[in-house]
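In: Provided below are the primary sequence and the corresponding predicted coordinates.
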Amino acid sequence: MSYNVAFISLGCAKNQVNCEQMMASVQAAGHTIQTDPEGADVAVVNTCGFLASACEEAIDNILEMAELKKAGKLKKLLVTGCMAQRYQADVLGELPEVDGILGTGSYGEIVAAIDEVMTGGFRPCRLGNIHTAEQGGARILSTPPWYAYLRIAEGCDNHCAYCVIPSLRGKYRSRPLEELLDEAAELASAGVQELLVIAQDITRYGTDLNGEHQLAKLLRQLCKLDFHWIRLHYLYPDEITEELIDVIAAEPKIVKYLDIPIQHCNDGILKAMNRRDTKAELLALFEKLRARIPGLVLRTSLITGLPGEGAAEFEELCQFLREVRIERAGVFPFSPEEGTRAAQMEHVDMDEAKRRSELAVDVQSDIIDAYNESVLGLEREVLCEGFDAQAQMYAGRSYAESPDIDGHIYFTADEAVEPGTFVIVRLTGVMDGELTGEAVE
């Protein structure tokens, strides 16, 4: 039997890659992928379970699908991914509308699970080994055709005290170099212009295979392929090698934009959270990166209200931001996640953590405003992503903006600009915190 299957993917880009692989498996089995869950035989909600807020979003989506089932507009509902892995008993026990779940070790069993719910009246609960699950496989890209993600590893061995990822995704495992190069070559052949290299921690790539850092080696090979830009996401600060810095600085295809989550800068908090760096080391790293990579734009992630953070430690974090002037930062209030060591430690209440996150965002806004002012008058290469009807301008991204997290550059042009093409834009102004400009002939 052939079925119509709809997919909803929540959470991070790594989760999105899993969803793309499931879509390819389902299509290869003879089923049809449809974008709208209404009218589908099966809807698959691929969940994030990293934070309580992500679980709430997942439950909202599941309940929305449950309403479609109740109205007779959807036959079956499968839940996959991190929340299914983390709260399997709760999902099955408290959400009777869910017809089956697949954990993060069982994405490859999606076709069997669809057959089970459609034909057997089973309620599959497939929870394969999260440490050995297959990582590769065909994908149906769900990103716009001009960019795609290349996930180079799965899992994490860092075991930060606030984080549940190792228990959801397993131990760190790098994918073989040749397998990655084959997948990347396929993406380049499909017309992908911007390749985003992702993993929970890309700097550790290869160390589990032979003890050596191999990210620099991988990047040199990727730069030989027909990509215009290669972007790097999630570099762990103390794993950034001299060789890696040299490659990033020397290779014109690697955009001078690095996403280095630090979470905090206070030495006591970093140690309590099982981070392996100190404030002095972070300051030295950022200074070295800026000196070696001209035009570098930095992104980081920060958590306010972590155990050990009082008023003085929070002010230290704000002062650190002002000093380093990190251009992009995601700021999150501490969420005491069940099953983590940090949840057992004394910390400020959620309201105070949230208040501090808003104050840190204010500090960050000043830094972004100053950065935007500093680049006015410059010309930037911009990847056009389409025409924005509300702004009545084209919208695109330069090397300094990553998809989905950093906003756009809005620009005017005398001639039509096709999505997925590169144009040179002179930056002339700022609109609601985002840069504006005009295409240069």
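Out: Perfect, thanks for sending it.
In: Could you use CA atoms for every contact and neighbour count after this?
Out: Fine.
In: Other residues contacting stretch 294-309?
Out: Residues outside stretch 294-309 that contact it (Cα atoms under 8 Å, 6 or more residues apart in numbering) are 249, 256-264, 268-269, 272, 289-290, 314, 326-334, 342, 345-350, 352-354, 356-357, 400.
In: mind running it again at 6 Å?
Out: When contacts are defined by Cα atoms under 6 Å, 6 or more residues apart in numbering, stretch 294-309 is touched by residues 256-261, 263-264, 269, 326-334, 346-348, 353, 357.
In: quick one: the strands in the stretch 51-200 of the chain?
Out: 76-81, 100-102, 125-126, 147-151, 153-154, 173-174, 194-198 (DSSP state E, counting those that start in this stretch).
In: next, the one to line up against it:
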Amino acid sequence: MVNVGIISLGCAKNTVDSEKMLGILKNNGYNIVSDENDADVLIVNTCGFIESAKRESIDYIIEMGKLKEKKLKVLIAAGCLSERYKEELLKELPELDAVIGTGDFLRISEIINSTLNGDRVIEYGHADNFDDTNLPRILSTPKHYGYLKISEGCNNKCTFCIIPKLRGHYRSIKIEDLVNEAKRMVNNGVKEIILIAQDTTKYGIDIYKKLMLPTLLRKLSEVEGLKWIRILYAYPDGINDELIDEIKTNDKVVKYIDMPLQHSNDNVLKRMKRYTRRKNIEEIIKKLRQIPGMVIRTTFIVGFPGETDEEFNDLKEFIIEKKFERLGVFTYSREEDTEAYNMPKQIKESLKLKRYDEIMSIQKDISLKNNIKYIGCNFEVVVEGFENGLYYGRSYMDAPEIDGVTYIKSNKKLNYGEFINVRITNAFEYDLMGELM
């Protein structure tokens, strides 16, 4: 039997693709292994979004290529980097036996067979026609949570982003198919489902001709045994009153939203070709803040072409004023084949990094002050690990891997995936400390 392993890099959407590849391979008789040293065939599911992600993907391919000196027979690159640099990867990285684009992993079993017979394979260019609905899937996340990809591709025209060229146009998955997948996940032990897409708030616009995320939330909340539903990647231009009301009133939808804003200054937003402006953003935040306990996560880009000191100061003041509970910052990555690549007034890397440090310093103070307010409060926390004599887990305020954790003092043994009540006793810049109630 052939042993196959997958290393999944980049975003949660890639994680879902990797899980579906695993499902296809298992159904075709391959043995799935978690340790790359045991693999006869190894797939690196790559990210190609920004420069740092590209470097990480290439470094992994090179590192895994060294395993060919031992047991490994076949090394395959899949995902966004493969879709973007198909021929170049196969030419420049001789350790690769196959390159598979974002819309071609349905043929993963056949491709592996070909490579085991000595062929070098390249498959790409089908992102727009790709439909991965109802594929078998092996979850790679901890048993109590999983990601539900509700659409593929993107129709936005952000000038900094390459994703539409790599993932194709926006394609929603039918509600009934998503509900069925959610039921399968819950039957396998999942308690928290995390909705992902390139833009979750546009869900349904293509097949139902209207924004259907509120409807999807209602249908998912009817799944018996599901405890939490979390929304990631919610673009602000799709956040309407119906969605806000659904978040507020639906008990299974956690009061948390990941809303990538990218900037606060109208001139920069215009150059980015974002659909919202400062006034719209402030109105949405005001409405979201009316939901008791609401936590807003956002991301910003600093150093976008032409970003003046005045525009950057506007962003700093906006962040200080809005006091986001969770915030991430990227330095602008100049990506070929994007409109922003050829924009004038590109910003020096040293200035980008300086601006990044300024924002992160501001947010560190905001985050600590926000967290101090939680001392004495009680939260339901899902237990996820143990280190240095303390358990740790997440409350509704934290998404896995991107947000902080709550450390838990407990004299009794706690089970991973268990939901417990914790009283907060201390606060740090990004994490909380509490004791089992």
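Out: Perfect, I can see it now. Everything numeric in this text was worked out from a predicted model, so none of it was measured.
In: Mean neighbour count and distance to residue 369 of the first structure added to the strands of the stretch 51-200 of the first structure, as CSV?
Out: Conversion of the strands of the stretch 51-200 of the first structure to CSV gives the following (neighbours: other Cα atoms under 10 Å; distance: least, Cα to Cα, whole Å):
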stretch, mean neighbour count, distance to residue 369 of the first structure
strand 76-81, 26, 38
strand 100-102, 27, 44
strand 125-126, 22, 49
strand 147-151, 22, 27
strand 153-154, 25, 35
strand 173-174, 22, 39
strand 194-198, 22, 26
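In: number of nearby residues for the nearest residue to residue 180 of the first structure once chain neighbours are set aside?
Out: Excluding its sequence neighbours, the residue lying closest to residue 180 of the first structure (Cα to Cα, 6 or more residues apart in numbering) is residue 152, at 6.8 Å. Residues lying near residue 152 of the first structure (other Cα atoms under 10 Å) number 25.
In: Quick one: neighbours of residue 359 of the first structure, just the number.
Out: 16.
In: give me the element it is part of.
Out: For residue 359 of the first structure, the host element (DSSP states H and E) is helix 350-375.
In: Report the buried residues of that helix.
Out: Residues of helix 350-375 of the first structure classed as buried by neighbour count (16 or more other Cα atoms under 10 Å): 353-354, 356-361, 363-365, 367-368, 371-372.
In: so is the nearest residue to residue 51 of the second structure once chain neighbours are set aside in a helix, a strand, or just coil?
Out: Leaving aside its sequence neighbours, residue 51 of the second structure sits nearest to residue 333 (Cα to Cα, 6+ apart; 6.2 Å). Reducing the assignment to helix, strand or coil with DSSP: H, G, I helix; E, B strand; the rest coil, the entry for residue 333 of the second structure is coil.
In: Check the alignment and tell me where residue 333 of the second structure lands in the first structure.
Out: In the superposition onto the first structure, residue 333 of the second structure corresponds to residue 335 when matched by TM-score structural alignment.
In: Relative to residue 99 of the first structure, how far out is that match?
Out: 30 Å (Cα to Cα, to the nearest Å).
In: Over to residue 395 of the first structure?
Out: For residue 395 of the first structure, the distance to residue 99 of the first structure under the criterion Cα to Cα works out to 41 Å.
In: Check the spacing between the aligned residue in the first structure for residue 293 of the second structure and residue 436 of the first structure real quick.
Out: Using TM-score structural alignment as the criterion, residue 293 of the second structure maps onto residue 295 of the first structure. In this structure, residue 295 of the first structure and residue 436 of the first structure are 19 Å apart, going by Cα to Cα.
In: quick one on the thing from earlier: out of the contacts of stretch 294-309 of the first structure, which sit inside strands?
Out: Cross-referencing the contacts of stretch 294-309 of the first structure with the strands (criterion: DSSP state E) gives 256-259, 328-333 as the overlap.
In: quick check, nearest of those residues to residue 145 of the first structure?
Out: For those, the minimum distance to residue 145 of the first structure (Cα to Cα) is 21.4 Å, reached by residue 257.
In: Identify the residue nearest that closest one in space, chain neighbours excluded?
Out: In this structure, residue 257 of the first structure finds its nearest non-sequential neighbour in residue 297, 4.7 Å apart by Cα to Cα, 6+ apart.
In: Report how many residues lie close to the one you found.
Out: The local packing count at residue 297 of the first structure equals 21, with neighbours defined by other Cα under 10 Å.
In: next one: residue 238 of the first structure
Out: Residue 238 of the first structure sits with 15 neighbouring residues when counted by other Cα under 10 Å.
In: next one: residue 88 of the first structure
Out: For residue 88 of the first structure, the tally of surrounding residues (other Cα under 10 Å) stands at 20.
In: That one matches what in the second structure?
Out: Per TM-score structural alignment, residue 88 of the first structure is aligned with residue 86.
In: swap in residue 361 of the first structure?
Out: For residue 361 of the first structure, the aligned position in the second structure is residue 360, judged by TM-score structural alignment.
In: try residue 325 of the first structure
Out: So, by TM-score structural alignment, residue 325 of the first structure is matched to residue 323.
In: Would you agree residue 148 of the first structure is in contact with residue 195?
Out: Yes: when contacts are counted by Cα atoms under 6 Å, residue 148 of the first structure is listed as touching residue 195 (5.4 Å).
In: Run a quick neighbour tally on the counterpart of residue 65 of the first structure in the second structure.
Out: Under the alignment by TM-score structural alignment, residue 65 of the first structure pairs with residue 64 in the second structure. For residue 64 of the second structure, the count of nearby residues is 20 (other Cα under 10 Å).
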